[in-house]
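>>> next comes the sequence, and after it the predicted model I'd like to discuss.
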Amino acid sequence: MQREADIMDIIVNGGDARSSCLKAVRCARNGQIEEADELIKRAEKALEKAHNVQTSLIQAEIRGEKNEITLLMVHAQDHLMNAITVKELSIELIEECKKRRELEEKLKGMINND
C-alpha cells in the first residue's frame, strides 16, 4: 500500500512540476518574468519531492526489497522524466523571452531618442 502511495507522489509532483513550467512560459511570454521565475522555483520543489521518493524506492531495491514493475510505476517514471524535460526546455524559453524583452526595451529607447 505504501509503495502505491509513493508512486502516486511521483505522479502528482511530476504533474505539478510540468504544469508550473508551462504556466511559467506563458507568464514569460506575457512579460511576467518574476511570476515565471517563481513558477520555475515551485516546479523545482515538486521535482525534488518526486526525485526523493524515486531515490527511496531505488535504495529499497538495492537493499534487496524487490519491487514489481507495474504499469503504474512506468507511468510515474514517465511523468517524472517528462517533467524534468519540460522544466529544462521552459527555462530556455524563459531566457529567450527575457532577451526579447531587453531588446524590445533597447529598441524603444533608440526610437524615442530619435
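Sure thing, it's come through. The shown structure was predicted, so the numbers you read here are calculated from the model rather than taken from an experiment.
>>> CA atoms for contacts and neighbours, from now on please.
Will do.
>>> what packs against the lengthiest helix in the chain?
Counting by DSSP state H, the longest helix found in the chain is helix 71-113. Of the remaining helices and strands, those touching helix 71-113 by 3 or more Cα pairs under 8 Å, 6 or more residues apart in numbering; DSSP states H and E are helix 2-29, helix 33-62.
>>> quick one: distance of the first one to the chain centre.
Its chain's C-alpha centre lies 7 Å from the corresponding centre of helix 2-29 when counted by Cα atoms, centre = their mean, to the nearest Å.
>>> next up, a second structure to put side by side with the first:
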Amino acid sequence: MEQEKIQTVAFEIILHSGSARTMIHEAFNMMRNNEFRNAEEKLEEANKEIVLAHKSQTELLKQYSSGETITMEIIMVHAQDHLMTVMTLKDIASEMIHLYEKVENK
C-alpha cells in the first residue's frame, strides 16, 4: 500500500475520532446540566463518528490480512491511539450518565 494512502487512512481515523471526542465532551457538559437525554443523543452521534473511524481501520486491516505490504508509520500509531482513547472515553461517558441520573434522582 502506498505511503500516501496509509497517511490518508490515518488522518481519516484522527478526523472521526477527534469529532467523536468533541461530541463526548459536549455530552459531559450536558450531563452536568442534567440534560441526560440530550447527552445520550450526543453520545449516539459520537458513536457514528467512531464507527466511521473504525471502518477506515478495518479496511486497512483487510488489506494487510490479504497479504498487501503495509508500512506502519508513526501517524498511524497516533491515529490508533486516538481511536482507542475515544472508544474508552465513550464507554466511560455512557456509564457516567447512569451515575449522574442516580445522583439526580436521590
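Sure, I can see it. Model, not experiment: these values are computed from the prediction.
>>> report the TM-score for the pair.
Scored against TM-score structural alignment, normalised by the length of the second structure, the superposed chains reach a TM-score of 0.91; 103 aligned residues with a Cα RMSD of 1.0 Å.
>>> picking up where we left off before, adding mean neighbour count and distance to H75 of the first structure, write the helices and strands packed on helix 71-113 of the first structure out as CSV.
Below are these laid out as CSV (neighbours: other Cα atoms under 10 Å; distance: least, Cα to Cα, whole Å):
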stretch, mean neighbour count, distance to H75 of the first structure
helix 2-29, 21, 8
helix 33-62, 18, 13
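>>> so which of those gets nearest E92 of the first structure?
Taking Cα to Cα, helix 2-29 is the member of these nearest to E92 of the first structure, at 9.4 Å.
>>> which helices and strands does the closest one pack with?
Here helix 2-29 of the first structure touches helix 33-62, helix 71-113, going by 3+ Cα pairs under 8 Å, 6+ apart.
>>> as CSV, those with distance to Q2 of the first structure would be great.
Listed next are those as CSV, based on distance: least, Cα to Cα, whole Å:
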stretch, distance to Q2 of the first structure
helix 33-62, 11
helix 71-113, 13
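>>> can you tell which of the helices and strands packed on helix 71-113 of the first structure is closest to E104 of the first structure?
Of all these, helix 2-29 sits nearest to E104 of the first structure, with 12.8 Å by Cα to Cα.
>>> equivalent range in the second structure for that closest one?
Under the alignment (TM-score structural alignment), helix 2-29 of the first structure falls on residues 5-32 in the second structure.
>>> stretch 79-97 of the first structure now?
Going by TM-score structural alignment: stretch 79-97 of the first structure matches residues 82-100.
>>> mean deviation of the matching stretch from the first structure?
For stretch 82-100 of the second structure, the mean distance to aligned residues of the first structure following superposition is 0.6 Å (mean Cα distance after the TM-score superposition for the first structure).
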